[in-house]
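In: No sequence on hand, only this structure:
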């Protein structure tokens, strides 16, 4: 079964995305810092990672670099309001770029594709 980790410093966005994923039958949890994301990632085999680029203690690019040291077992969806970062995140290991704001339909389309 697919499970997801949401990494974003906006708690309201995490809660909204979490509810959307649950309605699609995807168990998930969220964290609000890179530090917590690294701890969760080390011990949990997530199928899907939703990753914001700007967090209070680091960047999504830092997390992409961190994840690259592990065997690739997950799909990474970068969520960001900065569309100009699309190409960069895709070349650094992200599988999808989801611009903010996004809709439940966009999330469902990506999940269906995975």
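Out: Good, I have the coordinates. What you see is a predicted model; the values in this text were computed from it and never measured.
In: Every contact and neighbour count from this point should use C-alpha atoms.
Out: OK.
In: Show residues contacting stretch 93-102.
Out: Defining contact as C-alpha atoms under 8 Å, 6 or more residues apart in numbering, one finds that stretch 93-102 is touched by 64, 68, 75-83, 86, 89-90, 106, 110.
In: Just confirm residue 20 contacts residue 106, I think it does.
Out: No - at 10.7 Å, residue 20 does not count as touching residue 106 under the criterion of C-alpha atoms under 8 Å.
In: can you pull the contacts of the residue sitting nearest the centre point of the chain?
Out: When C-alpha atoms, centre = their mean is applied to the chain, the residue found nearest the centroid is residue 50 (1.1 Å). Neighbour list for residue 50: 4, 5, 6, 7, 76, 77, 78, 79 [criterion: C-alpha under 8 Å, 6+ apart].
In: Is the second one in a helix, a strand, or coil?
Out: Spelled out, that is residue 5. Put simply, residue 5 is strand when judged by DSSP: H, G, I helix; E, B strand; the rest coil.
In: likewise residue 78?
Out: For residue 78, the assignment made with three-state DSSP gives strand.
In: Am I right that it is in contact with residue 52?
Out: Yes - when contacts are counted by C-alpha under 8 Å, residue 78 is listed as touching residue 52 (5.8 Å).
In: So those two - more neighbours on which side?
Out: The neighbour comparison of residue 78 against residue 52 (other C-alpha atoms under 10 Å) goes to residue 78, with 27 against 24.
In: what separates the more buried one from residue 92, distance-wise?
Out: Between residue 78 and residue 92 the computed distance is 11 Å (C-alpha to C-alpha, to the nearest Å).
In: likewise residue 75?
Out: Remark: distance between residue 75 and residue 92 (C-alpha to C-alpha) = 13 Å.
In: Residue 101 now?
Out: Residue 101 is 22 Å from residue 92, where distance means C-alpha to C-alpha.
In: Pasting the second one now:
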């Protein structure tokens, strides 16, 4: 069941919203103040936040700022303020939608479902890397080239992910080692990295002897080319 955090202090609105959202299959948690909302966010994870702008102890903008520092969870502002400056500010701070009171419950449900669809699509796209005919399915840990799975070691897989997530960026050997290996693994040095890169090229390049994807930038490091 998808969990929604409803941050609202209007009792006459809370009961109706909770009933309607629950009827549509959502598990609803109610927070009536900023303090309560922050406590709930620290205690649990939510699928979406419905956020009133004016609360007894501050502004819903404050929660939006805090959440956006660490999460891309969908946020829908729900407020009586229809001033353009507030709408723009809410969206600029990272809000996904802005609904003014009074509103129709069916419209709110539709907006919620639309926000969740966009969020799900973004997660799916973020979980797949595509480049040079190579696909990495991050959630499955699979690497596919031209429709066939490639068997990579853990080190080779981590290297490939790092390069494909940073296309056309020159990564120094020091950067790569720091990002992919614990500093306690002192056996990882430039020569060891070169061996890993060579083995990875053997598995992913069309011509490992003349690599076109994972190229060496002399004196600087390595770069993932988009061919």
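Out: Nice, I can see it. Note that the structure is predicted; figures quoted are calculated from it, not measured.
In: still on that earlier bit, give me the more crowded residue out of residue 20 and residue 106 of the first structure.
Out: More crowded of residue 20 of the first structure and residue 106, by other C-alpha under 10 Å: residue 20, with 17 against 12.
In: How is the more buried one assigned, secondary-structure-wise?
Out: helix.
In: give the contact list for it.
Out: Residue 20 of the first structure sits next to 104, 107 when contact means C-alpha under 8 Å, 6+ apart.
In: Just want to know which of residue 75 and residue 92 of the first structure has more residues nearby.
Out: residue 75 (18 against 12).
In: so what's the more buried one closest to, chain neighbours aside?
Out: Distance criterion C-alpha to C-alpha, 6 or more residues apart in numbering; nearest residue to residue 75 of the first structure, sequence neighbours excluded, is residue 48 at 4.8 Å.
In: just checking, that neighbour touches residue 78?
Out: No - using C-alpha under 8 Å, residue 48 of the first structure is not in contact with residue 78, being 10.6 Å away.
In: Could you name the specific helix or strand carrying residue 16 of the second structure?
Out: helix 11-23 (DSSP states H and E).
In: And that helix against the first structure, how far off on average?
Out: Helix 11-23 of the second structure, aligned to the first structure and superposed, deviates on average by 1.1 Å (mean C-alpha distance after the TM-score superposition for the first structure).
In: Going C-terminal from that helix, what's the next secondary structure element?
Out: strand 26-31.
In: Need the contact partners of that next one.
Out: By C-alpha under 8 Å, 6+ apart, the list of residues contacting strand 26-31 of the second structure reads 1-9, 14, 18, 21-22, 37, 40.
In: So among those residues, which ones count as buried?
Out: Buried residues within the contacts of strand 26-31 of the second structure, counting neighbours by 16 or more other C-alpha atoms under 10 Å: 3, 4, 5, 6, 7, 8, 9, 14, 18, 21, 37, 40.
In: Confirm for me that the second one is in contact with residue 48.
Out: This means residue 4 of the second structure. Yes - between residue 4 of the second structure and residue 48 there is a contact under C-alpha under 8 Å: 5.0 Å.
In: so what secondary structure elements neighbour the strand or helix carrying residue 89 of the first structure?
Out: Element membership for residue 89 of the first structure (DSSP H and E) is helix 86-91. Packing partners of helix 86-91 of the first structure (3 or more C-alpha pairs under 8 Å, 6 or more residues apart in numbering; DSSP states H and E): strand 96-99.
In: one step back: got a quick ChimeraX command for the buried subset of the contacts of stretch 93-102 of the first structure?
Out: For the buried members of the contacts of stretch 93-102 of the first structure, the matching ChimeraX selection, counting by 16+ other C-alpha under 10 Å, is:
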select :64,75,76,77,78,79,80,86,89
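In: any idea which of the contacts of stretch 93-102 of the first structure is closest to residue 56 of the first structure?
Out: Of all the contacts of stretch 93-102 of the first structure, residue 56 of the first structure sits closest to residue 80, with 14.4 Å by C-alpha to C-alpha.
In: contacting residues around the closest one?
Out: By C-alpha under 8 Å, 6+ apart, the contact set of residue 80 of the first structure is 52, 53, 97, 98, 99, 100.
In: Would you mind listing which of these are buried?
Out: Looks like those have 52, 53, 97, 98, 99 buried, using 16+ other C-alpha under 10 Å.
In: What is the nearest of the contacts of strand 26-31 of the second structure to residue 117 of the second structure?
Out: residue 2 (12.5 Å).
In: quick check: the helix holding residue 89 of the first structure aligns to which part of the second structure?
Out: Alignment of helix 86-91 of the first structure against the second structure: residues 87-92, by TM-score structural alignment.
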